[in-house]
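A.B. asks: no letters, just coordinates:
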């Protein structure tokens, strides 16, 4: 079988047989890949711990018909070890992994930007310098944008009129002016809309100066926007403190 190497983040694992696992990966060059890791559940396995969720790894894989096979694994960044002792960061990180898996729908199709966003988001989450909710919200908005669902926070999503605007609707793609407002639109504060734009742009000075109420309201709107475009909620989101 032909071999190839790639950099990856482990998204999910599940058992296969008595000693194997199927590993779901987001790779840098090959997009989402499902591969078998032989014997990693045995206590004698030397590299089973390298294939746990959150781990950033360098892999060698063998092409297969339905599933590839992992033949080598070297840890690049053990994100799980850095977040495992912090419940908020760990649960927020699980949402990032599930989101990446849901947004990259085609197997073996390049998704380099999504991969780089996930690695950067996990690195920021593990560093502990920024609030876990804000790191998560920024990652969600950016990953949705890369997937083609970029929200609009500075102009009306319907007519393009420059803001600020006081209405927000997930199905319409962002903020709306009074003329374009549709039933069911939320009415966030001006500070919340400012935070949303800063999260999307990565303007951490603005995010850091925001009031807690604006941050909480922004998180709720990000969750609503994500759920709308994924068409159903994430199971991991239920455990995140919002």
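C.D. replies: Alright, I've got the coordinates. Bear in mind the structure is a predicted one, so any value in this text is a computation, not a measurement.

A.B. asks: only C-alpha atoms for contact and neighbour calcs from this point on.
C.D. replies: Noted.

A.B. asks: now the most centrally placed residue in the chain, what's its secondary structure?
C.D. replies: With distances taken as Cα atoms, centre = their mean, the residue of the chain nearest its centroid is residue 96 (3.0 Å). Look at residue 96: counting by DSSP: H, G, I helix; E, B strand; the rest coil, its state is helix.

A.B. asks: from what I see, it and residue 135 are in contact.
C.D. replies: No - contact criterion Cα atoms under 8 Å: residue 96 and residue 135 do not qualify, at 9.8 Å.

A.B. asks: could you pull out the helices in this structure for me?
C.D. replies: Applying DSSP state H to the chain gives helices spanning 79-83, 87-103, 112-127, 132-146, 190-201, 204-209, 212-230.

A.B. asks: residues making contact with the shortest one?
C.D. replies: Under the criterion Cα atoms under 8 Å, 6 or more residues apart in numbering, residues 53, 54, 55, 56, 89, 90, 122, 123, 125, 126, 127 lie in contact with helix 79-83.

A.B. asks: cool, and stretch 110-118?
C.D. replies: Against stretch 110-118 from outside (Cα under 8 Å, 6+ apart): 8-9, 26-32, 96-97, 100, 104, 139, 142-143, 146.

A.B. asks: now do stretch 140-152
C.D. replies: With Cα under 8 Å, 6+ apart, stretch 140-152 has contacts from 96, 99-100, 103, 113-114, 117, 157, 173-175, 199-200, 222, 226, 229.

A.B. asks: quick one: which of those is most hemmed in?
C.D. replies: residue 175 (30 neighbours; other Cα atoms under 10 Å).

A.B. asks: contacts only, for that residue.
C.D. replies: By Cα under 8 Å, 6+ apart, the residues touching residue 175 are 152, 153, 154, 155, 156, 157, 165, 166, 167, 168, 169.

A.B. asks: got a list of what the fifth one touches?
C.D. replies: Think residue 156. Contacts of residue 156 (Cα under 8 Å, 6+ apart): 162, 163, 165, 174, 175, 176, 177, 180.

A.B. asks: skipping its backbone neighbours, what lies nearest the fifth one in space?
C.D. replies: Going back to what we said before, that points to residue 175. Closest residue to residue 175 apart from its sequence neighbours, by Cα to Cα, 6 or more residues apart in numbering: residue 168 at 4.2 Å.

A.B. asks: in addition, the following structure is provided for comparison:
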């Protein structure tokens, strides 16, 4: 039985060439989670909407669902975030990481909050002077939404009030002297406080004259995320090697 078509807001998170003229598009949608669809004929020069099915573009898409791949029959541009991103390597790397992270957190059910957080982060990065901080904010907010937020004051293991001076992703964040395990990362309590500010949208209060503090925030945030998703993300690896 053929299921009815539907429209949804979406971000393209990945594309693959398919056949001679088609392209498989992986979409993060607002109300249907991750959707994999085929856009037929979009690689032909006369395609009506192929140019819109690109990274960093928010779309209103028409989809016909099926068991394996939905068919994308139309797409209208809602917002174009690529301006300011594709011209700058760091912004591009951060924006690509945001899309990859959202893909790993999203499921097959609707998650409007994650979709809005993702579009918000892309918009912020467009003209950001500190795109890595914007990426870290997205990671921390997305992990909080997923239930993985790190403890940044109280000990994640025993609840002993902080501040503490060690961080362990496997334990859940900050750890006290008594719960500190092998592999814990020594970190100043002030850095964990700065990390809390980032998680709560106060990136403007992070002192830019201390790049080593920003680097530590990014390292801890990345370690915590990758521990929970149980894999290292290629986009984060590229950014860290830059």
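C.D. replies: Cool, got the structure. A quick note: this is a predicted structure, and the numbers were derived from the prediction, not measured.

A.B. asks: TM-score of the superposed pair?
C.D. replies: With the length set by TM-score structural alignment, normalised by the length of the first structure, the two chains reach a TM-score of 0.94; 239 aligned residues with a Cα RMSD of 1.5 Å.

A.B. asks: you'd agree the residue nearest to residue 175 of the first structure is up against residue 184?
C.D. replies: No - Residue 168 of the first structure lies out of contact with residue 184 (Cα under 8 Å); the separation is 9.1 Å.

A.B. asks: which one's more surrounded, these two?
C.D. replies: Higher neighbour count among residue 168 of the first structure and residue 184: residue 168, with 26 against 11, using other Cα under 10 Å.

A.B. asks: how close does the more buried one sit to residue 48 of the first structure?
C.D. replies: 46 Å (Cα to Cα, to the nearest Å).

A.B. asks: could you do residue 32 of the first structure as well?
C.D. replies: 20 Å.

A.B. asks: how about residue 16 of the first structure, what does it touch?
C.D. replies: Going by Cα under 8 Å, 6+ apart, the list of residues near residue 16 of the first structure reads residue 22.

A.B. asks: what does it correspond to in the second structure?
C.D. replies: Using TM-score structural alignment, the equivalent of residue 16 of the first structure in the second structure is residue 18.

A.B. asks: measure that match to residue 215 of the second structure for me?
C.D. replies: Taking Cα to Cα, one finds residue 18 of the second structure at 40 Å from residue 215 of the second structure.

A.B. asks: kindly report the same for residue 76 of the second structure.
C.D. replies: 39 Å.

A.B. asks: residue in the second structure matching residue 68 of the first structure?
C.D. replies: By TM-score structural alignment, residue 68 of the first structure lines up with residue 70.

A.B. asks: how many residues are close by its match?
C.D. replies: With other Cα under 10 Å as criterion, residue 70 of the second structure counts 19.

A.B. asks: leaving out the residues flanking it, which one is nearest to it?
C.D. replies: That would be residue 37: by Cα to Cα, 6+ apart, it lies 4.2 Å from residue 70 of the second structure.

A.B. asks: which residue lines up with the residue nearest to the centre of the first structure in the second structure?
C.D. replies: By TM-score structural alignment, residue 96 of the first structure lines up with residue 98.

A.B. asks: what sits against that match?
C.D. replies: Each residue near residue 98 of the second structure by Cα under 8 Å, 6+ apart is listed here: 118, 121, 122, 135, 138, 139.

A.B. asks: show me what contacts the closest residue to the fourth one other than its chain neighbours?
C.D. replies: Looking back up the chat, that one is residue 135 of the second structure. Counting by Cα to Cα, 6+ apart, residue 94 is the residue found nearest to residue 135 of the second structure once chain neighbours are left out, at 5.9 Å. Applying Cα under 8 Å, 6+ apart to residue 94 of the second structure gives the contacts 125, 131, 132, 135, 235, 236, 239.

A.B. asks: which of those count as buried?
C.D. replies: Listed as buried from the contacts of residue 94 of the second structure are 125, 131, 132, 135, 235, 236, 239; burial here means 16 or more other Cα atoms under 10 Å.

A.B. asks: make JSON lines out of those and add distance to residue 208 of the second structure.
C.D. replies: JSON lines is the format used below for those (distance: Cα to Cα, whole Å):
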{"residue": "125", "distance to residue 208 of the second structure": "17"}
{"residue": "131", "distance to residue 208 of the second structure": "12"}
{"residue": "132", "distance to residue 208 of the second structure": "12"}
{"residue": "135", "distance to residue 208 of the second structure": "16"}
{"residue": "235", "distance to residue 208 of the second structure": "24"}
{"residue": "236", "distance to residue 208 of the second structure": "21"}
{"residue": "239", "distance to residue 208 of the second structure": "19"}
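
A.B. asks: contacting residues for residue 172 of the second structure?
C.D. replies: 148, 149, 150, 151, 156, 157, 224.

A.B. asks: roughly how far does the second one sit from residue 93 of the second structure?
C.D. replies: Right, residue 149 of the second structure. 23 Å.

A.B. asks: what's the answer for the third one, then?
C.D. replies: If you measure residue 150 of the second structure against residue 93 of the second structure using Cα to Cα, the figure is 24 Å.

A.B. asks: the more surrounded of these two?
C.D. replies: Between residue 150 of the second structure and residue 93, residue 150 has the larger neighbour count (other Cα under 10 Å), namely 25 against 22.

A.B. asks: ok, the closest residue to residue 205 of the second structure other than its chain neighbours - how many residues close by?
C.D. replies: Nearest non-adjacent residue to residue 205 of the second structure, counting by Cα to Cα, 6+ apart: residue 197, 7.5 Å away. Per other Cα under 10 Å, the neighbour tally for residue 197 of the second structure reads 16.

A.B. asks: kindly report the same for residue 48 of the first structure.
C.D. replies: Residue 48 of the first structure, neighbours per other Cα under 10 Å, totals 18.
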